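Enquirer: the following comprises the amino acid sequence and a computationally predicted model.
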Amino acid sequence: MCTSTTTPGKGSIVKAGDAMGFKQLFDDDSSTYTYLLWDPATKDAIIVDPVDIQVDRDLKEMEALGLHLVYGVNTHAHADHITGTGLLKSKLPGLQSVIAEASRAKADIPVRHGDKIVFGSRSVTVRATPGHTEGCLSYVADDESFVLTGDALLIQGCGRTDFQGGSAEKLFHSVHAQLFTLPDETIVYPAHDYKGRTSSKMGDEKKTNPRLGGGKTKEEFVEIMKNLNLAYPKKIDVAVPANMRCGVPDVA
């Protein structure tokens, strides 16, 4: 379990219906969504999937909101951009990096399925959702109002499964066992979107996702993924090694 370094004071009780602080940010170059989540009472916060070239923007957003960043969290070791976690750590003493233990990436805190990342009196629960990569995680809000799905489940799509230990069979199981079991009203916030969409609802993805929804069988999904014929990611040879260090520069 990840525990906040600050102790919530008076007024930090979470009441039914209280919303977690939330802001979605976008990087045009990689079509990546970065998420700021925080406890409105204590202002303790986490950032999920930061992008290196957007760190200055993220710092300004946090300063404007009066946030104290506790953890820099990644859904997986991305292949299309370098995480901003390393740069954030250099600018914010005490910040700790978080990534899946299964990714075998270096981080201050490796997490696994069932762990909770706590900030103030709020938290997200870690769900292992491998398939796009071996170390993919999704993060479910403490009230299940939303889930950050990384590349496991995109809006009307999903991440590719042809490198970094990817497996269409594993991804099918992950989505059906860990994501489609959430309430239909749970909002889906992915790591990427290429058509200007910001979110979806789990019920809609279950019904209409062209790859995974509408009663698609595992065999049908595997066949779909086998025939995508996607181009090799432009930044993979630079991004993946850097992200295996959570964005910390290679001093060697």
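Expert: Received the coordinates, thanks.
Enquirer: make it CA atoms for all contacts and neighbour counts henceforth
Expert: OK.
Enquirer: helices of the stretch 101-250 of the chain, start to end?
Expert: In the stretch 101-250 of the chain, helices defined by DSSP state H, counting those that start in this stretch lie at 168-174, 202-208, 218-226, 236-243, listed in chain order.
Enquirer: just say which of these is most tucked in.
Expert: Ranked by average neighbour count under the criterion mean count of other C-alpha atoms under 10 Å, these are headed by helix 168-174 at a mean of 21.
Enquirer: what lies in contact with that helix?
Expert: Applying C-alpha atoms under 8 Å, 6 or more residues apart in numbering, the external contacts of helix 168-174 come out as 128-132, 152, 161, 212, 218, 221-222, 225.
Enquirer: next one: Ser199 from Lys23, what distance?
Expert: Separation of Ser199 from Lys23 (C-alpha to C-alpha, to the nearest Å): 12 Å.
Enquirer: of those two, who's got more company?
Expert: Between Ser199 and Lys23, Ser199 has the larger neighbour count (other C-alpha atoms under 10 Å), namely 16 against 12.
Enquirer: measure that one to Arg211 for me?
Expert: The value you get for Ser199 to Arg211, if C-alpha to C-alpha is used, is 17 Å.
Enquirer: measure Thr129 to Arg245 for me?
Expert: Spatial separation of Thr129 from Arg245 under the definition C-alpha to C-alpha is 21 Å.
Enquirer: when these two are compared, which one has more neighbours?
Expert: Of the pair Thr129 and Arg245, Thr129 is the one with more neighbours under other C-alpha under 10 Å, namely 31 against 19.
Enquirer: and here is the other one:
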Amino acid sequence: MIFRQLFDPASSTYTYLLGDKASGEALIIDPVFEHQRRDAALLRELGLRLLATLDTHVHADHVTGAWGLKQRCGSQILLSEQAGAQNADRLLKSGERVFFGARYLEVRATPGHTHGCLSYVLDDHSMAFTGDSLLIRGCGRTDFQQGSPQQLYQSVQSQILSLPEACLLYPGHDYRGLTVTSVAEERRFNPRLGGEVNEADFTGYMNNLGLPHPKLMDIAVPANLRCGRPSEDSDAAVEQTWAPLTFTFSGIWEIQPTVLAELAADVQLIDVREPAEFSDALGHIAGARLLPLSQLAAHAAELAAAGRPVVAICRSGTRSAQATVLLQKSGLAQVANLAGGMLRWRAEQLPVVGNAAQ
């Protein structure tokens, strides 16, 4: 099985990808709207086909990427029948199974944080994805979205902490950098739900948290009740349409050498190598401007004022990838990295100038 744990630093949300290597089928749990391209890029790079996204609940602190991934990947949207959401393809009940290749996730209803909370347990009970119902040494709050401390206590005890002690538990969030726990650890060390804590102890604790509501709640909840589908009056997500580009898992827009060869006259070619490399054995692309990476920031406004897309170039694509990040932070929207750099350009037998042309 292929497994990846991904992170959104803005909301401290974990997204999980599970794939069956033999069939190439995959699921994603709790995708985040801002990371649709990242998740689609990872699926592509791992050779996986996304069957479905599964949200653990209607989130109040971020917008789900379920709708966006459906548009990109053709995946189905799955969440609890108790969530009250629109645009879902399948509404899940406790006890159902969601298959991906030869593997499956078991659906367990774990309400209490919200009325529609689900946890997903891997078929062999080696892993479980608990959303906000159980966090590492904590749990989700119970004071809005039909939350109930009594219900959450019963859910966690009967559906999560009843799993085998060695079962690894993966939460929906963590705010301290922790990534995984286990049933045994949470039974022993969770200060809210472990040890000798009973329902009365837990209820008293949760009813006196006094937390402010999440900052994005008024935006996130309505959006998630649409499964992340943008409202009709919202702006569409910005895409790079000036060339056929690829968005990599590392967050970089890339252009392939053969594509760049056709578009070179219409873009700004910026070679970020050092001067000695510009005319070394690899040569450089005709029309490219030498701007070493260390000097690039000083010329960002000038490049933006030219009004044409920028393609960054280096030997292997590593320094130029950093250049694209730098230029984007400087306000340039249309920026791409030459995939594989001059090494790929030469491997494609595309023309160069400099020592390599002699």
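Expert: It's in. These figures come from a predicted structure and were not determined experimentally.
Enquirer: do you know which of the helices of the stretch 101-250 of structure 1 lies nearest Asp44 of structure 1?
Expert: helix 236-243 (24.6 Å; C-alpha to C-alpha).
Enquirer: which residues in structure 2 does that closest one align to?
Expert: For helix 236-243 of structure 1, the aligned range in structure 2 is residues 217-224, judged by TM-score structural alignment.
Enquirer: average offset of that stretch relative to structure 1?
Expert: Once superposed with structure 1, the aligned residues differ from stretch 217-224 of structure 2 by a mean of 0.5 Å; criterion: mean C-alpha distance after the TM-score superposition for structure 1.
Enquirer: run through who's touching that stretch.
Expert: Residues outside stretch 217-224 of structure 2 that contact it (C-alpha under 8 Å, 6+ apart) are 58-64, 85, 229-231.
Enquirer: name only those of those that count as buried.
Expert: Buried positions within the contacts of stretch 217-224 of structure 2, assessed by neighbour count (16 or more other C-alpha atoms under 10 Å), are 58-64, 85, 229-230.
Enquirer: excluding its backbone neighbours, what's nearest the residue most central in space within structure 2?
Expert: A centroid search over structure 2 (C-alpha atoms, centre = their mean) returns His35, at 4.1 Å, as the residue closest to the centre. Take His35 of structure 2 and drop its neighbours on the chain: the residue closest to it by C-alpha to C-alpha, 6 or more residues apart in numbering is Gly65, 7.2 Å away.
Enquirer: any idea what the one you found aligns with in structure 1?
Expert: Using TM-score structural alignment, Gly65 of structure 2 pairs with Gly84 in structure 1.
Enquirer: and that match, how far from Val55 of structure 1?
Expert: For Gly84 of structure 1 relative to Val55 of structure 1 (C-alpha to C-alpha), the value is 6 Å.
Enquirer: pull the contacting residues for the nearest residue to Pro233 of structure 1 once chain neighbours are set aside.
Expert: In space, not counting the residues next to it along the chain, Pro233 of structure 1 is nearest to Asp80; the distance is 6.1 Å by C-alpha to C-alpha, 6+ apart. Residues in contact with Asp80 of structure 1, defined by C-alpha under 8 Å, 6+ apart, are 30, 233-236, 239.
Enquirer: please apply the same query to Glu63 of structure 1.
Expert: Taking C-alpha under 8 Å, 6+ apart as the criterion, Glu63 of structure 1 is in contact with no other residue.
Enquirer: wait, a helix at it?
Expert: Yes: the assignment for Glu63 of structure 1, made by DSSP: H, G, I helix; E, B strand; the rest coil, places it in a helix.
Enquirer: return the distance of the match of helix 236-243 of structure 1 from the chain's centre.
Expert: Chain-centre distance of stretch 217-224 of structure 2: 18 Å, with C-alpha atoms, centre = their mean, to the nearest Å.
Enquirer: skipping adjacent residues, who's closest to the aligned partner of Ala83 of structure 2 in structure 1 in space?
Expert: With TM-score structural alignment as the criterion, Ala83 of structure 2 lines up with Ser103 in structure 1. In space, Ser103 of structure 1 comes closest to Gly135 once its chain neighbours are excluded; the distance is 4.0 Å by C-alpha to C-alpha, 6+ apart.
Enquirer: run a quick neighbour tally on the one you found.
Expert: Close neighbours of Gly135 of structure 1, defined as other C-alpha under 10 Å, add up to 23.
Enquirer: for Val124 of structure 1, what are its contacts?
Expert: The contact partners of Val124 of structure 1, taken as C-alpha under 8 Å, 6+ apart, are 116-118, 139-142.
Enquirer: redo that, cut-off 6 Å
Expert: 116-117, 139-142 (C-alpha atoms under 6 Å, 6 or more residues apart in numbering).
Enquirer: by neighbour count, which of the residues you listed wins?
Expert: Tyr139 (28 neighbours).
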